[in-house]
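A.B. asks: From the sequence below, what's the structure:
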Amino acid sequence: MTKDVIALTPTMPDIRTLLAGLYAGGPDVRVDSAGDGAVVQLRAPGGHPLISVEAPIFVQVPGEASRLLGTAIDDAQGPFWWTETRSTTAVPDAESLARAFAGRLVSVLGGTTWPPGPVTTDIVPLTSDNAQAPATDTSPPGIDVLTDQAAVVIQDRPVVAMSSWLSDALRTAATTSRALQIVTPHTTRLTVPTRTALQGHPNRWIVQDPEHGYYDGLSGAALRWHNGAFTPIRTHPGPVPAFTEQPVSGDRQLIVSLRTQHAPDAGLLLGGALETTWQQLTGAPPTGWSTAEPVNLPWSTRQLTDLARTRAPRPTWLIAVGHPDRPAIATQRITRTTAGVEEDITLALGYGPVETPPLDTIQPLAEVLVSRHNLTSMLTSLRPGRRDLTVPPHFEKPPVPVTFTLGAGPVSDIGFAHASRPPLNLHPIQLGPTAAPALHYPLGDSATTWGALQQLTTHLTAAREK
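C.D. replies: I've put the predicted structure just below:
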C-alpha cells in the first residue's frame, strides 16, 4: 500500500530544491529513476523503494486542487506547481520521509501540503530493519501489487483522479492482459474519467467497508482476494448493504454524449464541438484541458489539435474542465479512422436542488452542431447525482434519456423517409439544410424513455442492415 503526499508551491521546484528534499532520507538512501525518467525514487540500501516523486506539474486551471483534494485546499490565488510523492507502507519510515520531502519543498518555496497538517524538514533516519528491506519487483511506481491476474493500486484519498501514474498503471494492465483494480476506503469517491476507465471488464473499484468487507464500488458485488485478484463471492446474494441507494440530495447531472466525424483535412481544428457545447450549456468555454488529472493547461483547441496530430494514427484521450462555479467535466477521444477523424465526447454538468438544467438549449445546440461541426449523433440524458460530479461507492440511478439527434450523414445512409417515421409516438424535428437534413428526437424525461430510445435505435439499425 502507498500513502500520497502532495506539495503545492507557487514556484517550480528546481534541481537544488528537489535534491534538498531528497536529502531528507539521510546519507544512506540512494536515488534512482523510474517511468522512463519521469519519476525519481528514494530506495533503501537493500533496494526497497521508499518514496516515488513525480515530475512537478504546472497547474494553470483554477479549482483543480480543491476539486481533487477537498475544500481545505485553497488554490484560488493563481497557478501553482503540483509535486506528488508516493510512499510505501511496507516500510514504516517511508510516509514520514514523504512528509519531510514535501515539507522541505514548501519551506523553501512557500505553499502548502496535502494531507493538511504539520510538516517537518528533519532528516528521517531509517531503522536497520527498514534499511535492509529487499528490493521488490520492477512494476511501475503507481502499482502496489502486481500478480499474473491484476495490477492493484491502493489509494487513501478523498477523490481518486485519473492521474498520469494511474494512466500508466492502466496502460500496463491493458498491455499485459491484467485487470486494473483500485482499492479504496468507503469514504473515497472517483472522478468521472476514473470511473470511465474502470467500466471496461475486467477492471474494478474495490471498496473496503468496515462492516461488510470488500465490495465492487460500481456494482455492489461482494468481493474476496482469490488467486491473485479480487473476484466476486458467487454465493453472496445480491449487492452488499453498504451499496444500497442513499437518500436523495436533489442534485442532478446533465450528460451529453456526442460524436463528430471530419474529413482528414490539413487545416482541421479539433475541439470545436466540445467548446460549442460547453458555451451553449454554461455560457462560457472550458477553462482547461489535459491528458490526465489534475487538468493543468488553459483551454486551447489549437494545442489539443497539435497533440492529436503528433499522436496519429494512435488515438488521443483527453479531459476538459470548466470553472469551479459551474461543475462540468468532459472526456474526449480523438481517433483516426478510414472515414476520417472522429471525436467521441461525453460532457457531464452538475446542478444543485434549486438549479434547473438547461434542457431548452439542447435543440438549438443540436442545430449548431449539425450545421458547423459535422455531428454524427448526440444523446442527452438526465440523472440524479452529485453536483460535484464525483462518483460515490453506492448505487446511483441510471440516467434517463431526454433527446437523441441523428446527423445528416447517418440520416442519408438510413434514408430520410425511414428515419423520420419511427414506429412510436415521436415527432422528430428536422435540422440543417433541406438538401442534407438531420433529425432531432425529443424523448421526454420519464423512466419509459429508455424503452422509446431502444425501439428508435432498433428501427434505425434495421434500415442500415437492409
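A.B. asks: use CA for all of it now, contacts and neighbours both
C.D. replies: Will do.
A.B. asks: so which strand or helix has Arg336?
C.D. replies: Using DSSP states H and E, Arg336 sits in strand 328-337.
A.B. asks: Surely Leu382 is in a strand?
C.D. replies: Yes - counting by DSSP: H, G, I helix; E, B strand; the rest coil, Leu382 falls inside a strand.
A.B. asks: just the helices in the stretch 201-350 of the chain please.
C.D. replies: 272-282, 301-311 (DSSP state H, counting those that start in this stretch).
A.B. asks: Could I get these in JSON lines, plus columns for distance to Thr11 and mean neighbour count?
C.D. replies: As requested, the helices of the stretch 201-350 of the chain are arranged in JSON lines below (distance: least, CA to CA, whole Å; neighbours: other CA atoms under 10 Å):
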{"stretch": "helix 272-282", "distance to Thr11": "30", "mean neighbour count": "19"}
{"stretch": "helix 301-311", "distance to Thr11": "24", "mean neighbour count": "15"}
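A.B. asks: Let's compare: structure for the following, please.
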Amino acid sequence: MTKDVIALTPKMPDTWALLAGLYAGGPGLTVDTGHDGAVVQLCTADGRPLVSLEAPLLVQVPGEAERLLGGQVPSPEGPFWWTEVRASTALPEAERLAGSVAGRLTMLLGGSAWPPDAASTEVVPVAEDGEVTARPVSGGAHPTVDVLTESTAVVMCDRPVIALSAWLSHILRATTESRRALQIVTPPGVRLSLPLRTALTGVPNRWVVKDPDCGYYDGLSGAVLRWQDGTFAPARDASGQAVVAEAFSAPAPTSERQLIVAFRTVHNADENLVLGRALETAWQTLTGAAPVGWGTAEPVNLPWSARQLTDLARDRAPEPTQLLAVGDPARPALAGLRVTRVERGVAADATLTLGYGADEAPPLAAAQELAKTLAAGHGLTNMLVSLRRARRDLAIPAHFEAPPIPVSYTLGADGVRRAGLAHAQRPPLALRPTPLGPAAEPALHYALGDGTDAGTWTMLEQLTAHLESGSAR
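C.D. replies: Next up, the predicted model:
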C-alpha cells in the first residue's frame, strides 16, 4: 500500500530545501516533474517512480492539521506549509525514502512531520538490481495512481482521514473524463472527509476497505467486494444478491448528531454580485460566527473571503465552480458551495453540515429565522434542514450511519408564486406553513418534525409532489 508522509513547516520549502530532501536517495536516483510542475518525482535511473512530492500548500486556516491528521502532530501556530510526500510500492525502501524526504524538509525549515515516527534524515540507498515493480503510468494519469486499468484508477491510502486533496481532485476529474471509476483502498479504521464522501457518491466510484474477515467491502454501502475484471465489484451469493460485510453493520449508533442545511439561492449576474454571503449568513445564524476558511480542496487553506471566492467563480464562468468552506474548530462545520450559471442568473447551491456532541443541542429553532433572512435578502429558492445521528467531527466511518431525517422545508417566493399561493398553503398533510416576508408574495416555511421520526421523509415527498403539481398547472 502506498504510504504518505506529510511535512508541516513554518517556512516555504524553496528549491534548495526540496533538492536537499530529494537527495535522500543518494546520487543514483533521478528527478522528474509532471502536471505542469505540480508534482516532482524521485525515480530510479530508468525512470520508474519511487516518491512523488506534491506542490507545497500554504494553509492559513486554523485547525486543518488536527481535522485531517487526527492530532498526531503538534498544532502549527499561525500559517504553515503542507507538503505531501507519497511513496510507491516499487521497492520496500520507498517508504523510508519518503520519510527521509519529509524529515530533511522539517530539519531545514522547522515544523513537524506526519506520521511522527516516519521522518528521518538518513540516506536511503536503493539497490540498482532490486526488484522494482512500479512502472510510469500512461495515458496522462496522475503519478499517485497505484493501479490503472481500462475501467478503474485505484489509489491506496493510509492516514486518519482521507480528504479531497488537490491531487485526489485531479484524479477524480481525470477518471471522469476518461470514463473510469476512482476506487480508494484503505485499511480498516480510516475515515473519509465529508467533501470526499460527497465527491465519491455513486457507482462506479468506491471506497474499498480491507477487512480481515471478508477481504474487502465498500465503506459506504457495506457490500463485500472482489477484484473482478480490473475493478472492485460486489460479490454475489447463490441467489445473485450482494452480501453486506459484518464490519459495516456491527458498530452501535452514536449519540452524536449532525445538522444539515441545504439551500439554493439565485442572484442577478451583474458586476455587484458577491457570492457566499448567503452561506456566511447561515453560518452566522447557526454558530454565531462566520466561516474561517475557504478553498477548492483539502486542507482548506484560504482565510474566508466572499469577494475572493466570487472572483474565482467569475474567472471560471461559464463553467461551474465547486468550493469548500470550514468553520472554527470549536464548532465542527463544513460546507460545499456549487456555483452555476442558470437562465435567471447565477445559482449557488450550498450544503452546510454542523456537528454536535451528545450533550449539545442542535439549533433547530433557528431554522425558521434563517429561512426568513435568506428569503428576504438572498434570493432563496428552497431550503431543507435535516438531522442525523453521526459523528460530531463530521468524518465518515466505514460502517453504517442512518440517513438524515427532515426537520423543515422552505419554498422561496418565486416557487410559491409558480405553485400558486393558495395551493402551496394547503398541502394534503396535517401541517400549515408559516408565511415569511410580504403577505402578497411570501416564502413558505414548513415545519416537519424534530429530526427523530423517519416518517417525515414521506411527508416531505408528499409535500414536494403537491408543490410540483401546482407549478405544472
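A.B. asks: Can you pull the TM-score for these?
C.D. replies: The TM-score (TM-score structural alignment, normalised by the length of the first structure) is 0.98; 466 aligned residues with a CA RMSD of 1.3 Å.
A.B. asks: about what we covered before: and the helices of the stretch 201-350 of the first structure: which comes nearest Trp225 of the first structure?
C.D. replies: Trp225 of the first structure sits nearest to helix 301-311 of all those, at 38.3 Å, using CA to CA.
A.B. asks: Over in the second structure, find the residue span that closest one aligns onto.
C.D. replies: Under TM-score structural alignment, helix 301-311 of the first structure corresponds to residues 306-316 of the second structure.
A.B. asks: And for stretch 59-73 of the first structure?
C.D. replies: Going by TM-score structural alignment: stretch 59-73 of the first structure matches residues 59-73.
A.B. asks: okay, how far is it across the matching stretch, tip to tip?
C.D. replies: One end of stretch 59-73 of the second structure sits 15 Å from the other (CA to CA, to the nearest Å).
A.B. asks: same deal with stretch 10-28 of the first structure?
C.D. replies: Span of stretch 10-28 of the first structure from end to end, CA to CA: 31 Å.
A.B. asks: what's in contact with it?
C.D. replies: 42, 44-45, 56, 58, 79-81, 97, 100-105, 108-111, 121-126 (CA atoms under 8 Å, 6 or more residues apart in numbering).
A.B. asks: Give me the subset of those lying in strands.
C.D. replies: 42, 58, 80-81 (DSSP state E).
A.B. asks: Farthest-apart pair in the residues you listed, please.
C.D. replies: Going by CA to CA, the pair spanning these furthest: Leu42 and Phe80, at 24.5 Å.
A.B. asks: Where do the strands of the stretch 101-250 of the second structure begin and end?
C.D. replies: Here the stretch 101-250 of the second structure has its strands, by DSSP state E, counting those that start in this stretch, at 112-114, 147-148, 152-156, 161-162, 181-186, 191-192, 206-211, 215-218, 224-228, 231-234.
A.B. asks: Pull up the gap between the residue nearest to Asp218 of the second structure when sequence neighbours are not counted and Pro188 of the second structure, please.
C.D. replies: Excluding the flanking residues, the one nearest Asp218 of the second structure by CA to CA, 6 or more residues apart in numbering is Val208, at 4.9 Å. Taking CA to CA as the criterion, Val208 of the second structure is separated from Pro188 of the second structure by 10 Å.
A.B. asks: ditto for Gly377 of the second structure
C.D. replies: For Gly377 of the second structure relative to Pro188 of the second structure (CA to CA), the value is 46 Å.
A.B. asks: sorry, back to before: and for the match of helix 301-311 of the first structure, what's in contact with it?
C.D. replies: 273-277, 294, 320-321, 339.
A.B. asks: Same check on stretch 241-255 of the second structure?
C.D. replies: By CA under 8 Å, 6+ apart, the list of residues contacting stretch 241-255 of the second structure reads 211, 214, 217, 219, 221-224, 234-237, 357-358, 389-391, 398-401.
A.B. asks: corresponding residue for Glu342 of the first structure in the second structure?
C.D. replies: Glu342 of the first structure maps onto Ala347 in the second structure, by TM-score structural alignment.
A.B. asks: should've said Val402 of the first structure
C.D. replies: Checking with TM-score structural alignment, Val402 of the first structure has Val407 as its match.
A.B. asks: could you say which helix or strand contains its match?
C.D. replies: strand 405-411.
A.B. asks: Just confirm Ala65 of the second structure is within a helix.
C.D. replies: Yes - assignment of Ala65 of the second structure by three-state DSSP places it within a helix.
A.B. asks: residues in contact with the nearest residue to Gln322 of the second structure once chain neighbours are set aside?
C.D. replies: For Gln322 of the second structure, ignoring the flanking residues on the chain, the nearest one in space by CA to CA, 6+ apart is Arg338 at 4.5 Å. By CA under 8 Å, 6+ apart, the residues touching Arg338 of the second structure are 320-323, 348-350.
A.B. asks: Please list which of those residues are preserved in the first structure.
C.D. replies: With both residues aligned by TM-score structural alignment, their matches' CA atoms under 8 Å, the contacts of the contacts of Arg338 of the second structure that the first structure also has are 320-323, 348-350.
A.B. asks: Which members of the residues you listed occur in strands, if any?
C.D. replies: Per DSSP E, these map to strands at 321-323, 348-350.
A.B. asks: Looking at those, which is nearest Thr152 of the second structure?
C.D. replies: Closest to Thr152 of the second structure, out of all of those and judged by CA to CA, is Gln322, at 23.7 Å.
A.B. asks: State the distance from the closest one to Leu259 of the second structure.
C.D. replies: 21 Å.
A.B. asks: Export the strands of the stretch 101-250 of the second structure as TSV, with columns for distance to Leu429 of the second structure.
C.D. replies: Output for those, formatted as TSV (distance: least, CA to CA, whole Å):
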stretch	distance to Leu429 of the second structure
strand 112-114	54
strand 147-148	52
strand 152-156	47
strand 161-162	43
strand 181-186	42
strand 191-192	38
strand 206-211	39
strand 215-218	38
strand 224-228	41
strand 231-234	40
